[in-house]
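[1] with the sequence up front, the predicted model follows.
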Amino acid sequence: MTETRILTLVGSLRAGSINRRLAETAAQTAPAGVDIALYEGLAEIPFYNEDLDVPGSVPAQAEALRAAVAAADAVLLVTPEYNGTLPAVLKNAIDWASRPYGAGAVKGKPVAVVSASISPRAAEWAHGDAVKAVGVAGGVVVESAHARFGTIGERFGEIHPAQDAEALTQLGATVHELVAAANGTLVTA
């Protein structure tokens, strides 16, 4: 059996962010035969600019992201909410992965969104914006795989999400649904 590869893009650049810890926890829930990799280097990718997106001169950091997305069977986005929307670094990653138009690395890839914030609304605006952006970019949004976490400062301030049984269950379900979508076995109603 071929290994299923899920690439995770985390919208918070802070090393100790709760969003990063949620991504790490999702990776821990991966069953045998599933590899979940957290992409490193989103901060080094220049903002998308068509003047830079020219064959033969695309920045190496953007090419690396495109190659990682292309090599993945599915993509997991983990986003905080900054000023009512998703972080620029995550939107920038979606923009680079969406090009060239109609044939970007994310086109046709199953994508799930995990959102988390300190508010009880669980980053609903960032979540919605991430879903919209990746859908417009050509990703296949797997709504049944989404997860949202609110009041994360209180909930995960003292413990890692991996120590929270409910978070483990939710993230495990996210991974399960994303894997099923990647393998073409997702059952929809």
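    Done, it's in.

[2] every contact and neighbour count from this point should use C-alpha atoms.
    Fine.

[3] ok, now which ones touch G153?
    By Cα atoms under 8 Å, 6 or more residues apart in numbering, G153 lies in contact with S117, I118.

[4] quick one: secondary structure of it?
    helix (DSSP: H, G, I helix; E, B strand; the rest coil).

[5] buried sites along the lengthiest helix in the chain?
    In the chain, taking DSSP state H as the definition, the longest helix is helix 165-182. The neighbour-count check on helix 165-182 (16 or more other Cα atoms under 10 Å) flags 167-168, 170-182 as buried.

[6] pull the number of nearby residues for the nearest residue to N183 once chain neighbours are set aside.
    Excluding the flanking residues, the one nearest N183 by Cα to Cα, 6 or more residues apart in numbering is T4, at 7.8 Å. The number of residues packed near T4 is 20, by other Cα atoms under 10 Å.

[7] state the distance from T4 to A72.
    8 Å (Cα to Cα, to the nearest Å).

[8] thinking again about what came up before, remind me what the longest helix of the chain packs against, helices and strands.
    strand 4-10, helix 18-28, strand 74-79, strand 110-116, strand 147-149 (3 or more Cα pairs under 8 Å, 6 or more residues apart in numbering; DSSP states H and E).

[9] which residues touch the residue nearest to L171 when sequence neighbours are not counted?
    Nearest residue to L171, sequence neighbours excluded (Cα to Cα, 6+ apart): A26, at 5.2 Å. Neighbour list for A26: L168, L171, G172, T174, V175 [criterion: Cα under 8 Å, 6+ apart].

[10] second one coming, line it up with the first:
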Amino acid sequence: MTAIKVAVLVGSLRRDSFNRKLAKAVEKLAPEELSFEHIRIDNLPLYNQDFDGDYPPVCQQLKAQIKAANALLFVTPEYNRSIPGVLKNAIDIASRPYGSSAFANKPGAVIGISVGGTGTAMAQQHLRNILAYLDVPLMGQPEVFVKFSDGLIDDEGNVGVDSTKKFLQGFVDRYVEWVKRHVHA
């Protein structure tokens, strides 16, 4: 069976990103039939509509990586009650020019982790609004708003708290079902 390719977009550029750790944890909990590609977004120029006629090579590469994927996983921190600018910029680049979105019809999910008590609830809602417009069928449940604490997830994605690991495994199992339903439809 051919692996299901999942494009992972982590909205944090920080070296010790909690969200990158969360993405790695999800990857570790997933079955081998899913292959994850972490998409680089830190090297992109700011989106400019002038690109629409002649996209820079790095922007063409972003679009090609997303188009080659079967599914999407967005892992976002929350900055000032919304998504980080770098993530919005990557989405703008990969979805333009109008009518040529790399995201269209690819099943996806949105998750996030933060030190705040509400996790990344507001950022995820904003991201869901954006992705709905881009015709990304998003998994609704379970929602993953994780509050970070020391020892929760290490740099390799190992989850150190059993209840969190069980919760994330439930998310992963549901995500796999969601992706298969859409990829094999």
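    Received the coordinates, thanks. Bear in mind the structure is a predicted one, so any value in this text is a computation, not a measurement.

[11] TM-score of the superposed pair?
    TM-score for the superposed pair, counting by TM-score structural alignment, normalised by the length of the second structure: 0.88. Supporting figures: 180 aligned residues with a Cα RMSD of 2.0 Å.

[12] return the distance of the residue nearest the centre of the second structure relative to L127 of the second structure.
    Central residue of the second structure (Cα atoms, centre = their mean): F74, 1.3 Å from the mean position. According to Cα to Cα, F74 of the second structure and L127 of the second structure sit 9 Å apart.

[13] which neighbours do the two have in common?
    V110.

[14] stretch 19-26 of the first structure against the second structure, how far on average?
    Here stretch 19-26 of the first structure, set against the second structure after superposition, deviates by a mean of 0.8 Å using mean Cα distance after the TM-score superposition for the first structure.

[15] give the aligned range of that stretch in the second structure.
    Alignment note (TM-score structural alignment): stretch 19-26 of the first structure is matched to residues 19-26 of the second structure.

[16] in the second structure, which of the contacts of A26 of the first structure remain in contact?
    By both residues aligned by TM-score structural alignment, their matches' Cα atoms under 8 Å, the contacts of A26 of the first structure still in contact after alignment to the second structure are L171, G172, V175.

[17] next, count neighbours for the corresponding residue of the second structure for W125 of the first structure.
    Counting by TM-score structural alignment, W125 of the first structure lines up with M122 in the second structure. M122 of the second structure is flanked by 18 other residues according to other Cα under 10 Å.

[18] what's the burial count for the spatially closest residue to M122 of the second structure that is not a sequence neighbour?
    Sequence neighbours aside, R81 is the residue nearest to M122 of the second structure in space, at 5.4 Å (criterion: Cα to Cα, 6+ apart). Using other Cα under 10 Å, R81 of the second structure has 14 neighbouring residues.

[19] show me what contacts the aligned partner of R81 of the second structure in the first structure?
    By TM-score structural alignment, R81 of the second structure lines up with G84 in the first structure. With contact taken as Cα under 8 Å, 6+ apart, G84 of the first structure is in contact with A123, W125, A126.

[20] one more: V78 of the first structure?
    T8, L9, V10, G11, N19, R20, L22, A23, V113, V114, S115, A116.

[21] same thing with L7 of the first structure?
    I36, A37, L38, Y39, A68, V69, A72, D73, A74, V75, L76.

[22] do you know how far it is from V78 of the first structure?
    11 Å.

[23] kindly report the same for Y101 of the first structure.
    24 Å.

[24] what of A64 of the first structure?
    Relative to V78 of the first structure, and taking Cα to Cα, A64 of the first structure is found at 19 Å.

[25] and what of N19 of the first structure?
    6 Å.

[26] joint contacts of the two?
    Contacts common to N19 of the first structure and V78, judged by Cα under 8 Å, 6+ apart, are V10, G11, S115, A116.

[27] gap between the residue nearest to the first one when sequence neighbours are not counted and T4 of the first structure?
    With Cα to Cα, 6+ apart as the criterion, V10 of the first structure has its nearest non-adjacent residue at 4.8 Å, and that residue is V78. Spatial separation of V78 of the first structure from T4 of the first structure under the definition Cα to Cα is 19 Å.

[28] and E143 of the first structure, what's its match in the second structure?
    In the second structure, E143 of the first structure lands on G140 (TM-score structural alignment).

[29] and its match, that's in a strand?
    No. Read with three-state DSSP, G140 of the second structure is coil and lies in no strand.

[30] dump the residue contacts of the nearest residue to it once chain neighbours are set aside.
    Nearest residue to G140 of the second structure, sequence neighbours excluded (Cα to Cα, 6+ apart): A109, at 7.7 Å. A109 of the second structure sits next to L72, L73, F74, L138, M139, G140, Y175 when contact means Cα under 8 Å, 6+ apart.

[31] how about A180 of the first structure?
    L186.

[32] and the aligned residue in the second structure for it, how close does it get to V183 of the second structure?
    Matched across to the second structure, A180 of the first structure falls on E177, judged by TM-score structural alignment. The gap separating E177 of the second structure from V183 of the second structure is 10 Å, by Cα to Cα.

[33] one more: N48 of the second structure?
    From N48 of the second structure to V183 of the second structure the distance is 32 Å (Cα to Cα).

[34] same deal with F167 of the second structure?
    24 Å.
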